[in-house]
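Asks: Sequence first, then the predicted structure:
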Amino acid sequence: MAHTYRRVYGADHEDPAPRPGRDYRELVGGPLDGLLLDVTGWDAEALRRGAALTTELAGIRGGRAVYEPRAGREGMWDWQGDCP
């Protein structure tokens, strides 16, 4: 069985792997597709809202990629588009 390597958004490039005991959401679609977002310590309201994450890969130079929770799938956040 092949091992799937996962990277965490914003993690150090030298050590990008998920850590035990942390809470992550998988980013689905858009420029950050497949990355994990560490949401450890986020309150319930922040988890309901999602996040606008900075990335140079967004459709808007220097912009943010917007991700929101997928209904019925707590661990997955879907790309909604890019914003400045």
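Replies: Yep, it's here. Residues are numbered from 1 along each chain as shown.
Asks: contacts, neighbours, all on C-alpha from now
Replies: Will do.
Asks: Relative to residue 79, how far out is residue 59?
Replies: In this view, residue 59 and residue 79 are 12 Å apart by C-alpha to C-alpha, to the nearest Å.
Asks: Next: residue 22.
Replies: Taking C-alpha to C-alpha as the measure, residue 22 and residue 79 are separated by 22 Å.
Asks: So these two - more neighbours on which side?
Replies: residue 79 (22 against 10; other C-alpha atoms under 10 Å).
Asks: and here's the other structure:
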Amino acid sequence: MEREREPRVYGSEPGEPAGLTVGHEYVELVGGPLDGQLLDVTGWTAADRAGGALLIADLGLYGPGGRADYAPDDDDVGGPFRWRGDTA
């Protein structure tokens, strides 16, 4: 039987508890180097969400200090952020 993983919030250290905060809103990061992590989008407007996020990803194509580009599907700003690629 597979054990369910505790979700990890982007920015926390591996092995730390998820650190979910009551009243905060999170989106799941899907694909790429941050797959399965949650991003705190509390207070983000629909326009902010539509723009997505460039997140530091040490395991991405550009190694430590590189960025992973995540954004929602075109018409689903309330859904998960999907990986679009890496940038320096």
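Replies: Looks like it arrived, so ask away. All figures in this text were calculated on a predicted structure; none of them were measured in a lab.
Asks: residues touching the spatially most central residue of structure 2, list them.
Replies: Nearest to the geometric centre of structure 2 sits residue 29, at 3.7 Å (C-alpha atoms, centre = their mean). If you count contacts by C-alpha atoms under 8 Å, 6 or more residues apart in numbering, residue 29 of structure 2 has them with 35-39, 70, 80-83.
Asks: Kindly state which residue of structure 1 is aligned to it.
Replies: Under the alignment by TM-score structural alignment, residue 29 of structure 2 pairs with residue 27 in structure 1.
Asks: Make sure I have this right: its match is in a helix.
Replies: No - secondary structure of residue 27 of structure 1, determined by DSSP: H, G, I helix; E, B strand; the rest coil: strand, with no helix assignment.
Asks: Identify the residue spatially nearest to residue 7 of structure 2, adjacent ones excluded.
Replies: Spatial nearest neighbour of residue 7 of structure 2, excluding adjacent residues (C-alpha to C-alpha, 6 or more residues apart in numbering): residue 18 at 5.6 Å.
Asks: The one you found matches what in structure 1?
Replies: Following TM-score structural alignment, the counterpart assigned to residue 18 of structure 2 within structure 1 is residue 16.
Asks: now do residue 55 of structure 2
Replies: In structure 1, residue 55 of structure 2 lands on residue 53 (TM-score structural alignment).
Asks: who are the neighbours of the top strand by length along structure 1, in terms of helices and strands?
Replies: In structure 1, assigned by DSSP state E, the strand with the most residues is strand 73-83. For strand 73-83 of structure 1, the elements it packs on are strand 24-28, strand 64-70, judged by 3 or more C-alpha pairs under 8 Å, 6 or more residues apart in numbering; DSSP states H and E.
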